[in-house]
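Asks: Compute the structure for the input listed below.
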Amino acid sequence: MPKIVDREAYRRELAIKAVDIFTEHGVNGLGMRGIAEALGISKSALYHYFTSKEELFKASTEVFLEPTSLYGLAEGEGVPQDKKEMLTKLVIALDSRFRGELTLMLDYTKDRSAQQVSEDSLLAIANQKFKGELGNIVGDSHADQAYALLFGGLTMRLLNGEQTKIEDIVQWVLDIPNKNGH
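Replies: All right, here's what the predicted structure looks like:
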């Protein structure tokens, strides 16, 4: 009897696994053959679920931006309602994969003009998601500042060998509305 596969569930599983592959190798580091090998499936099987590497990358990006992944939550765990706890979970989750994500982002944008980057739908989705989450914490009017401070703090932490503490980054972001008089 043939094995019955839930196409969408398996497609999602492949996209989840591909997040780590893209983070490790970049967007341009592997072709579909290399990605298929890393996933442990044939290239033709991968093409059955994704018509291109770009389609797989888009699916992986969408999975990465879901709350479970974004906040590093266990399956079934909800996003905390307390702003400090919410931001702490977000910073810890981002920090755990920041080097790979930064490398991936640079690889993804390196051969693109400023206009191409500004018109890229995946980057727009990611930016909106991050700014939306930060807006929930510090208010929409401070989301851009929080976004810059969060990624600046994570970059400092990366470059100074984790001397910048996660708690400090969290507090810097939480202090934004107070410093702006709101």
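Asks: CA only for contacts and neighbour counts going forward, please
Replies: OK.
Asks: can you tell me which residues contact the residue nearest the centre of the chain?
Replies: Centroid-nearest residue in the chain: Phe64, 4.8 Å away (criterion: Cα atoms, centre = their mean). With contacts defined as Cα atoms under 8 Å, 6 or more residues apart in numbering, Phe64 is in contact with Ile16, Val19, Leu70.
Asks: same thing but 7 Å
Replies: Leu70 (Cα atoms under 7 Å, 6 or more residues apart in numbering).
Asks: Leu87 now?
Replies: Counting by Cα under 7 Å, 6+ apart, the residues that Leu87 touches are Val170.
Asks: Give me the secondary structure label for it.
Replies: helix (DSSP: H, G, I helix; E, B strand; the rest coil).
Asks: how many neighbours does the spatially closest residue to Leu56 that is not a sequence neighbour have?
Replies: If the residues on either side of it in the chain are set aside, Leu56 comes closest to Phe50, at 5.8 Å by Cα to Cα, 6 or more residues apart in numbering. For Phe50, the count of nearby residues is 18 (other Cα atoms under 10 Å).
Asks: ditto for Pro80
Replies: Around Pro80 there are 14 residues (other Cα under 10 Å).
Asks: what separates it from Pro67, distance-wise?
Replies: 11 Å (Cα to Cα, to the nearest Å).
Asks: Point me to the helix or strand that includes Gln163.
Replies: Counting by DSSP states H and E, there is no helix or strand that carries Gln163.
Asks: Can you show me the helices along the protein?
Replies: 7-25, 32-39, 43-49, 53-64, 67-70, 83-96, 98-109, 114-119, 121-138, 143-159, 166-174, 176-179 (DSSP state H).
Asks: Dump these into CSV; add distance to Met1 as well.
Replies: Listed next are the helices of the chain as CSV, based on distance: least, Cα to Cα, whole Å:
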stretch, distance to Met1
helix 7-25, 17
helix 32-39, 25
helix 43-49, 19
helix 53-64, 30
helix 67-70, 35
helix 83-96, 42
helix 98-109, 42
helix 114-119, 48
helix 121-138, 40
helix 143-159, 52
helix 166-174, 53
helix 176-179, 61
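Asks: Here is a second sequence; please produce its structure as well for comparison:
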Amino acid sequence: MPKIIDHQAHKQLIVSKACHVFLAHGYSQLGMRQLADELKVSKSALYHYFASKEALFTACIEYITSEDMAFSPCPPNTSPETRLDALLEVIQHIDERFKGELNLVIDFTRGMTAEQIHHNQHMQLVEKKYLDLVTEYVGKTNAIPIYTILLGSLLGRVLNGNTTSWQEVKDWLLPLVE
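Replies: Okay, here's the model as predicted:
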């Protein structure tokens, strides 16, 4: 009897595993053959689901950002402080893998001009998703400054060995939340 495969579930499994491969190896060093080897699938099976490394990378971005969006839903009709606490839960979840993602972004954008990065569909997708996330939690008025402070906080924690506390970040942001 032929094996019945849930193609959508298999594709999602490949994507979830590929996220870890990209984080471990970067973008530029990987080809479809190495990706297939790392994912323990044939190269032809990988091409069956994804036309290119870029298509797989896009799926990984969608997967990671969707996971982040679902991590701690914004509590409706609550105080600004409660919404900020929920947002900081999401950011702390991101913080666990931020160093790897930062390395991946640097690798992916290496050699690009600021203009190329600005117009890159992957960078636009990531920025839009996370700015929308921040806006959902804190409102539109100060979403961009809050988003920028959060990114700076994540980077600062990488640079200072996580000595900036999340309570400090909360104290900086609370006056900006609607």
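Asks: What does the superposition give as a TM-score?
Replies: Here the TM-score for the pair of chains, by TM-score structural alignment, normalised by the length of structure 2, is 0.89; 172 aligned residues with a Cα RMSD of 1.7 Å.
Asks: re the thing from before, could you find the counterpart of the residue nearest to Leu56 of structure 1 in structure 2?
Replies: Matched by TM-score structural alignment, Phe50 of structure 1 corresponds to Phe50 in structure 2.
Asks: Surely its match is in contact with Leu56?
Replies: Yes - the criterion here is Cα atoms under 7 Å, and Phe50 of structure 2 meets it with Leu56 at 5.7 Å.
Asks: Count residues in the vicinity of Ser60 of structure 1, would you?
Replies: Ser60 of structure 1 has 22 neighbouring residues, counting by other Cα under 10 Å.
Asks: again with Thr135 of structure 2
Replies: A total of 19 residues lie near Thr135 of structure 2 under the criterion other Cα under 10 Å.
Asks: And for Lys43 of structure 1?
Replies: 16.
Asks: I'd like to know how far it sits from Ile35 of structure 1.
Replies: 8 Å.
Asks: Pull out the buried residues from stretch 108-117 of structure 1.
Replies: Within stretch 108-117 of structure 1, the residues that qualify as buried are Val117, counting by 16 or more other Cα atoms under 10 Å.
Asks: quick one, what contacts the residue in structure 1 sticking out farthest from the centre?
Replies: When distances are taken from the C-alpha mean of structure 1, Met1 lies farthest, 39.5 Å away, according to Cα atoms, centre = their mean. By Cα under 7 Å, 6+ apart, the contact set of Met1 of structure 1 is empty.
Asks: Same question for Thr103 of structure 1.
Replies: Gly26.
Asks: Quick check: it vs Ile137 of structure 1, distance?
Replies: Separation of Thr103 of structure 1 from Ile137 of structure 1 (Cα to Cα): 27 Å.
Asks: and if you look at Ile21 of structure 1?
Replies: For Ile21 of structure 1 relative to Ile137 of structure 1 (Cα to Cα), the value is 31 Å.
Asks: ok, now Leu104 of structure 1?
Replies: In terms of Cα to Cα, Leu104 of structure 1 sits 26 Å off from Ile137 of structure 1.
Asks: now swap in Ile4 of structure 1 and tell me
Replies: Distance, Ile4 of structure 1 to Ile137 of structure 1, by Cα to Cα: 44 Å.
Asks: between the two, which one's more packed in?
Replies: Ile137 (21 against 6).
Asks: Over in structure 2, tell me which residue corresponds to that one.
Replies: In structure 2, Ile137 of structure 1 lands on Tyr137 (TM-score structural alignment).
Asks: Assess the claim that Asp107 of structure 1 and Val27 are in contact.
Replies: Yes - using Cα under 7 Å, Asp107 of structure 1 is in contact with Val27, at 6.4 Å.
Asks: more crowded one of those two?
Replies: Val27 (20 against 16).
Asks: what sits against the more buried one?
Replies: Leu104, Asp107, Tyr108.
Asks: before we move on, the earlier item: the match of Ile137 of structure 1 and Arg83 touch, don't they?
Replies: Yes - counting by Cα under 7 Å, Arg83 is a contact partner of Tyr137 of structure 2 at 5.5 Å.
Asks: Could you name every residue contacting both of these two?
Replies: Cys74.
Asks: could you check the distance from the closest residue to Ala18 of structure 1 other than its chain neighbours over to Asn160 of structure 1?
Replies: Distance criterion Cα to Cα, 6+ apart; nearest residue to Ala18 of structure 1, sequence neighbours excluded, is Ser60 at 6.3 Å. The gap separating Ser60 of structure 1 from Asn160 of structure 1 is 30 Å, by Cα to Cα.
Asks: just Ser44 of structure 1 next, same as before
Replies: In terms of Cα to Cα, Ser44 of structure 1 sits 44 Å off from Asn160 of structure 1.
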